[in-house]
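Engineer: coordinates only, sequence not included:
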């Protein structure tokens, strides 16, 4: 029987069906992971905001990058924690669409921020004399706004187009809502043609970001080969960006292949791959930047040492 989308009020998430026996352990692990993600990202964000010496383009971009990580994980973890405590795993139709919007815009914004970071490093190393005029605070804020708004608008168009479809099943074989999975529930696949066209256009836009990142770093490597000073700058400031880019690429590609070709894998493996980009990048990115970028590391160490001295003095 076909259900019109106007009559579909709930989706059933089947990703947790095989976790009944160890749900408490999973809840504890998930809560610990989410708390750690919030802690390390907020620590980095607050450090950059409070230290005026870090109100520079590179650190502003790192700050917004971590903010985007909090945005994406907040769209997943609270609902996941609630489901682990609930006997029935359901989500409202509107809630599902909102969650899909958050997931897509989060991933798209991450790629956009990485492209802007690559451009920032290209200007800093290849055109150092023009850096402050090109990467002014106003231009950086404009780039940050576009890096978030464009993926958000693309994702919103996807979701609006999806909301007009008639769906034949309320069952989503995943831990959370994804637009690609919702489209598979459409009663008439022919109705998803417009969605597919928009998807291809979005892929072209995101591929442009990828090519721009590759071009920027190829040019950076070419510039740094014959300069010891530029090599030092590259190792200090570009390696964290390249690490974040590698982590992002691996986790996203695994998830894409899992959605399209992973139906025969065990549910546990599918679930792990599905949440990789919501676990690994939000944890690793602030740690990589915090340990590798000298100003952030020095500031955090200074705060920790100050607190240590404070408690030592209090004890004596």
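Structural biologist: Done, it's in. Quick caveat, the model's predicted, so the values are computed rather than measured. Numbering: from 1, shown residues only.

Engineer: Please make it C-alpha for all contacts and neighbour counts, starting now.
Structural biologist: Noted.

Engineer: mind listing what residue 234 touches?
Structural biologist: Residue 234 makes contact with 125, 220, 224 under the criterion Cα atoms under 8 Å, 6 or more residues apart in numbering.

Engineer: Give me the neighbour count for the nearest residue to the first one once chain neighbours are set aside.
Structural biologist: The shortest distance from residue 125 to any residue that is not its chain neighbour, by Cα to Cα, 6 or more residues apart in numbering, is 6.5 Å, and that residue is residue 230. Other residues near residue 230 number 18, with proximity taken as other Cα atoms under 10 Å.

Engineer: In addition, the following structure is provided for comparison:
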């Protein structure tokens, strides 16, 4: 049965995006468990370095720690349930938990874009208005920006979370391995124009506007650096390049997720499975690797830590 009902009349969704699960379940579990462990280890290592070294308690590094924490939260929304499903006979999830997983998934995705926009603003003030930097980027300002980065996407998406419970379900199988915007295919009726416009409003505020703001700040940075000396340019590149690499990586991830959601159900399950894995595999590991290798101060403390461990 697609629709499973318990004594409390809970509606369950069956996830049918797995490929050859009976044959490869243990291999899938081991690979994804290793990846999730590496995500936690790599991200928390950099976060702990930033939190424990006074030289790294600057706004730039605090924003990096927040970005890495967001990557951990983003992964934790997906990986634990995925690991349970690999070892379960039935890959099911209650509709309410499915909606909650989708809410957190896209809320944290929006938070990542806003955090990247905040980091771009920090670099803009540092490079274009260095004398005003201590006044603008105070501890209070940093705290407010971080709170807003996590709060704004959640507040935007919360009404849609409650809205989905007013819709009637006609399908109870989801072609995927976790809950995302493909949930819209489960409902009997197509989304209303009002809801479609609200969805566009959310995407505009949490994705396109931050992206345009980042482009604006980096345009201003490039103009200032063009008039600066070589030493200033090199120092700016060292701090801006990791941010740009992470931005490109995450933009590709978001585009990929949208493409998958827009593809029709006729796409082969194997192709859909492989494409979906790309969304959750690389980026959470990409962030700590980039900042650990490319940020000079973080890299220096990381090397010291590794030398201590090997002695």
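Structural biologist: Received it, and whenever you're ready, just let me know what you need. Everything numeric in this text was worked out from a predicted model, so none of it was measured.

Engineer: Superposed, what's their TM-score?
Structural biologist: Here the TM-score for the pair of chains, by TM-score structural alignment, normalised by the length of the second structure, is 0.93; 304 aligned residues with a Cα RMSD of 1.8 Å.

Engineer: can you pull the contacts of the residue nearest to residue 125 of the first structure?
Structural biologist: Per Cα under 8 Å, 6+ apart, neighbours of residue 230 of the first structure: 125, 223, 224.

Engineer: Quick one: buried ones out of the residues you listed?
Structural biologist: Buried by 16 or more other Cα atoms under 10 Å: 125, 223, 224, out of the contacts of residue 230 of the first structure.

Engineer: Which stretches in the stretch 151-300 of the second structure count as helices?
Structural biologist: Under the criterion DSSP state H, counting those that start in this stretch, the stretch 151-300 of the second structure carries helices at the ranges 193-203, 209-226, 230-262, 269-281, 283-294, 296-310.

Engineer: now, of the ones you listed, which is deepest in the fold?
Structural biologist: helix 283-294 (a mean of 21; mean count of other Cα atoms under 10 Å).

Engineer: ok, residue 217 of the second structure - contacts?
Structural biologist: When contacts are counted by Cα under 8 Å, 6+ apart, residue 217 of the second structure touches 120, 121, 124.

Engineer: And it, how far from residue 49 of the second structure?
Structural biologist: Using Cα to Cα, to the nearest Å, residue 217 of the second structure is found at 28 Å from residue 49 of the second structure.

Engineer: Now do the end-to-end distance for stretch 274-285 of the first structure.
Structural biologist: Start-to-end, stretch 274-285 of the first structure (Cα to Cα) is 19 Å.

Engineer: what span of the second structure lines up against that stretch?
Structural biologist: Using TM-score structural alignment, stretch 274-285 of the first structure lines up with residues 276-287 of the second structure.

Engineer: Please tabulate the helices of the stretch 151-300 of the second structure in CSV, including the columns distance to residue 115 of the second structure.
Structural biologist: Shown next, in CSV, are the helices of the stretch 151-300 of the second structure (distance: least, Cα to Cα, whole Å):
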stretch, distance to residue 115 of the second structure
helix 193-203, 15
helix 209-226, 9
helix 230-262, 10
helix 269-281, 19
helix 283-294, 13
helix 296-310, 19
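
Engineer: how about those helices, which one is nearest residue 92 of the second structure?
Structural biologist: Ranking those by proximity to residue 92 of the second structure (Cα to Cα) places helix 269-281 first, at 16.5 Å.
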